[in-house]
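Undergrad: pasting a predicted model and its sequence here:
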Amino acid sequence: MDREDLTALLTSETMRLLDEFADLATTRDALGAVTSLRKAGVDARTSAAILTQLKLRRKAKAKFGDFAGRMLFTEDGLAQATRLQVAAHHGNRFRAAEVRRIADLGCGIGADAMTFAALGFDVVAVEMDEVTAAIATHNLAPFPNAEVRHARAEDIDLAEFDGVFLDPARRTAREGSTEHGASRRLADPADWSPSLDFAFGTMGEDAARAVGVKLGPAIPHELLPDDGEAQWVSVGGELVECAVWLGPAAREGVRRSVLSIRDGKSNELSARTSADEAVDAPVGDLGEWLHEPDPAIIRARFIGDLARQLGGRMIAPEIAWITTDESATSPFAQSFRVLEQFKLDKQVLKRELKARGIGTLEIKVRGVDLDPAAFRKQLALKGDASATLICTRVGDRRVALLAERA
């Protein structure tokens, strides 16, 4: 979105039209809406801005629920915005640290700032991009305890704040591409804007300020500070962030932790006193049950902790599958009962799946080079039955395990 699009959007008439066409849901509706907007005398730029916002609002419901219906978005802003239930977790961190006034540096469209304000904090949301700052101003308008400043994070005097939240931008597309088009691995604190050195330093010389830094979940472990708490968060089985908590926002003795939010419930696994990852459990024979760790467990390197919690063992070195002889459950794993074991061979599997009438097949791949979508087509599935096929390694063998979800 550019400045002209924003100007077209921020009028009372455009806001009225957004409400009027709020139920727009299909391409056919969109074509009809364009015709209706043109008949009403709406110019092409404003029509495009309205249709884009309606599309983004529908998409935003997954993150914001009913709140999406009054918010404004940019494509990038929505993609980077924190889900409401995760933002509420951020706010509760500051509440536990007895914070009263928060600077949200790099606020984007204002998702976290909205939640902080709703929880009763005084919030100053700072955004260096002019258009995004204007969008945040609209989204935060219902909250008298929130204000937006168009500025660089580094230019804000933090003396008036006892809490700081940052979401540094990752410099990948423009500065991090390689000659093959792939992004390089971010390995320098300056690869973020503001830099990680700045972000981690905002708690002040006496470490009295509570600080939260939202980072991508793929952040290299070696870039994380040793004196704070790093927490990997997943929502509904999707890994969404690694948040670093510093000063009073970091819990005593906790250096690495995992938070899983699923079906409205939150569960946590913590590693205390040390930033080191858990030692993997020993490798052993395949049991009747397989357990797939939550992606936050895998990224935080807590697989060994989870295996011991389940009373299980690994099926192969560096393969994130845990096996047990008896049924076991955990909010940090999906469990499968192993029905049969086959050689990982296309012809063998075509024959065996056909004999069982399996026409719907979920394929999970870990530790072997295989494209699930392409492999599914090659199997020429027919039938009414369904199953899960786990393609992996057991010891040094490539296997295909026919399984059913617990």
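TA: Cool, the structure landed.
Undergrad: every contact and neighbour count from this point should use C-alpha atoms.
TA: Noted.
Undergrad: hmm, Ala118 and Ala146 touching each other?
TA: No: in this structure, Ala146 is not within contact of Ala118 by CA atoms under 8 Å, at 9.4 Å.
Undergrad: ok, those two, which is more surrounded?
TA: Ala146 (23 against 18; other CA atoms under 10 Å).
Undergrad: check contacts around the more buried one.
TA: By CA atoms under 8 Å, 6 or more residues apart in numbering, the residues touching Ala146 are Ala113, Ala117, Asp122, Val123, Val124, Ala125, Leu140.
Undergrad: adding distance to Arg174 and secondary structure, write these out as a markdown table.
TA: Formatted as a markdown table, these follow (distance: CA to CA, whole Å; DSSP: H, G, I helix; E, B strand; the rest coil):
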| residue | distance to Arg174 | secondary structure |
| --- | --- | --- |
| Ala113 | 28 | helix |
| Ala117 | 34 | helix |
| Asp122 | 35 | strand |
| Val123 | 32 | strand |
| Val124 | 29 | strand |
| Ala125 | 26 | strand |
| Leu140 | 30 | helix |
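Undergrad: got another, please set it beside the one above:
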Amino acid sequence: MGYGFSREDVAFLGSASGAAALAEVERLELTPATHLRDLERVRREYAGFAAALIETVRLRRKAGAKLRDAGAWLFTDDALQQATPTLVARHRAGRLAGRSVHDVTCSIGAELAELARVCPAVLGSDLDDVRLAIAAHNLAALRYVPAAASSPLPSTATPRNVLLARADALRPVSVGTVVIADPARRADGRRTHDPAKLQPPLPDLLTAYAGRDIAVKCAPGLDFGRLDWSGEIEVVSLDGVVREACLWSPGLTDPGVTRRATVLSASGPAYELSDAESDEIPERGPGAWIIDPDGAVVRAGLVRHYAAKYGLWQLDPNIAYLTGDRVPDGMRGFRIVDRLELREKTLRQELARRDCGALEILVRGVDVDPDALRKRLKLRGAQPYTLVITRIGRTAAVFLCTAHRSIGDLAGV
């Protein structure tokens, strides 16, 4: 759960004295081995704010991998866990550029920071006074030129195009805005995939804003079969990890699109795919390569569409592995070296013959534990290989492969 911040904590941390104290605490190791010594030192110097200082430094160190330009931000542990990664929030803001937006679950302001760059008017609301205070601090800590301004804002000011308010997400307080919501995904202390158990409940949220343009951020594993949703479901991944699914109401999506996969990368270009594109692919045997599509493509149910776009086809119509004679630019592929039987003795002998050492095992459609199999194979060689274990029809298929990444811009293929 982490430390429970108070308004007094936020006021101190946001002051000049708090900033100086945080700079001092930042110099400490704050590791499990030094925890007691560091805590005693901070308590001696900063008394009642010691826990808030240590927790803030700890959270800032964690936040760097998720949030950009947030080195001076404040957090709570729960809020940081749920905060949208900067590149994902920036992508969503890009879809809403030029619109007035109301984030009805704004929390500590991760979405607001990106919306403020491209939207003329942004309202952020939450029921948690502490998170609202933190959001005000975080927005003031950013220096940028928002869409409605002609010069950078002073570092102590909330952007002029952002207003914060205390409000219940289920009681609309704005008109004429696009609504953004990010319901909490835990119920009774445990992560839930039931839309009705989110906070606020997703069905209630959609009812409260019926007829409005709305985008709702959800966990990618949410059971969307329990929803009667006529808009778009966009599944977003970042650096190979599926981060979220976002519900977009019909007024915020392209005609004919009900599912979209968006693949983002911190080091390269993004690409998108939707069910409005063709899914016509040939039925052929294995090609020279096996391609494992990005998780966003798989979760969005767009494997065939991806294959059609990049000249691939499926090994099996019910399995997400694709095959072809080339690897799409920027993607990782596995060149087929041999096809083997799923027998451990045969695999052990063949891998030993090929001097296999490091072995990556990918499995779909077959009940095999990759870690347990790898241990039983007892490999001691020097050559790296990848083993793709899957099913073609009713038969298990094992492909011995070498892994490669195609160089290029996937978005330009």
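TA: The structure has been received and is ready for your questions. Since the model is a prediction, treat every value here as computed from it, not as a measurement.
Undergrad: what's the TM-score here?
TA: The TM-score (TM-score structural alignment, normalised by the length of the first structure) is 0.83; 381 aligned residues with a CA RMSD of 2.9 Å.
Undergrad: related to what we said a few turns ago, with neighbour count and distance to Ile298 of the first structure added, can I get the contacts of Ala146 of the first structure in JSON lines?
TA: As requested, those are exported to JSON lines (neighbours: other CA atoms under 10 Å; distance: CA to CA, whole Å):
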{"residue": "Ala113", "neighbour count": "32", "distance to Ile298 of the first structure": "30"}
{"residue": "Ala117", "neighbour count": "22", "distance to Ile298 of the first structure": "33"}
{"residue": "Asp122", "neighbour count": "21", "distance to Ile298 of the first structure": "36"}
{"residue": "Val123", "neighbour count": "28", "distance to Ile298 of the first structure": "34"}
{"residue": "Val124", "neighbour count": "21", "distance to Ile298 of the first structure": "35"}
{"residue": "Ala125", "neighbour count": "29", "distance to Ile298 of the first structure": "33"}
{"residue": "Leu140", "neighbour count": "25", "distance to Ile298 of the first structure": "36"}
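Undergrad: of those, closest to Asp19 of the first structure?
TA: Leu140 (18.4 Å; CA to CA).
Undergrad: what sits up against the longest helix anywhere in the first structure?
TA: Among the segments of the first structure that qualify as a helix by DSSP state H, the longest is helix 44-64. Identification of contacts with helix 44-64 of the first structure by CA under 8 Å, 6+ apart yields 5, 8-9, 14, 17-18, 21-22, 24, 30, 34, 37-38, 67-69, 71-75, 78, 82-84.
Undergrad: in that helix, what's buried?
TA: Neighbour counts over helix 44-64 of the first structure (16 or more other CA atoms under 10 Å) mark 46-51, 53-58, 60, 63-64 as buried.
Undergrad: now the helix or strand that comes right after it on the second structure. Mean distance?
TA: Using DSSP states H and E, the next helix or strand after helix 44-64 of the first structure towards the C-terminus is helix 75-80. Compared with the second structure after fitting, helix 75-80 of the first structure deviates on average by 1.5 Å (mean CA distance after the TM-score superposition for the first structure).
Undergrad: helix or strand next in line after helix 75-80 of the first structure, which one?
TA: helix 84-96.
Undergrad: relative to helix 44-64, how tilted is that following helix?
TA: 60 degrees (axes from the mean of the first three to the mean of the last three CA atoms, to 10 degrees).
Undergrad: centre of the chain to the helix or strand just after helix 84-96 of the first structure, how far?
TA: Downstream of helix 84-96 of the first structure, the next assigned helix or strand under DSSP H and E is strand 101-105. Its chain's average C-alpha position is 21 Å from that of strand 101-105 of the first structure, according to CA atoms, centre = their mean, to the nearest Å.
Undergrad: same check on stretch 258-266 of the second structure?
TA: 10 Å.
Undergrad: same check on stretch 305-314 of the first structure?
TA: Centre to centre, stretch against its chain (CA atoms, centre = their mean), the figure for stretch 305-314 of the first structure is 25 Å.
Undergrad: again, but for stretch 115-125 of the second structure
TA: Stretch 115-125 of the second structure sits 21 Å away from the centroid of its parent chain (CA atoms, centre = their mean).
Undergrad: ends of that stretch, how far apart?
TA: One end of stretch 115-125 of the second structure to the other measures 14 Å (CA to CA, to the nearest Å).
Undergrad: next one: stretch 308-326 of the second structure
TA: 13 Å.
Undergrad: residue in the second structure matching Glu362 of the first structure?
TA: By TM-score structural alignment, Glu362 of the first structure lines up with Glu360 in the second structure.
Undergrad: got a list of what its match touches?
TA: With CA under 8 Å, 6+ apart, Glu360 of the second structure has these contacts: Tyr385, Thr386, Leu387.
Undergrad: which residue in the first structure lines up with the first one?
TA: Tyr385 of the second structure is assigned Ala387 in the first structure as its aligned equivalent, the criterion being TM-score structural alignment.
Undergrad: in the helix or strand encompassing its match, what's buried?
TA: According to DSSP H and E, Ala387 of the first structure maps onto strand 385-394. Judged by neighbour count using 16+ other CA under 10 Å, the buried positions of strand 385-394 of the first structure are Ser386, Ala387, Thr388, Leu389, Ile390, Cys391, Thr392, Arg393, Val394.
Undergrad: packing partners of it?
TA: strand 358-365, strand 397-405 (3 or more CA pairs under 8 Å, 6 or more residues apart in numbering; DSSP states H and E).
Undergrad: what's the average distance of the shortest one to the second structure?
TA: Between strand 358-365 of the first structure and the aligned residues of the second structure, the post-superposition mean distance stands at 2.0 Å (mean CA distance after the TM-score superposition for the first structure).
Undergrad: go on, the longest one?
TA: When the second structure is overlaid, strand 397-405 of the first structure sits 2.2 Å from its aligned residues on average, using mean CA distance after the TM-score superposition for the first structure.
Undergrad: quick check, Leu186 of the first structure in a strand?
TA: No: with DSSP: H, G, I helix; E, B strand; the rest coil as the criterion, Leu186 of the first structure is coil rather than part of a strand.
Undergrad: what's the neighbour count on it?
TA: So Leu186 of the first structure, with other CA under 10 Å, has 17 neighbours.
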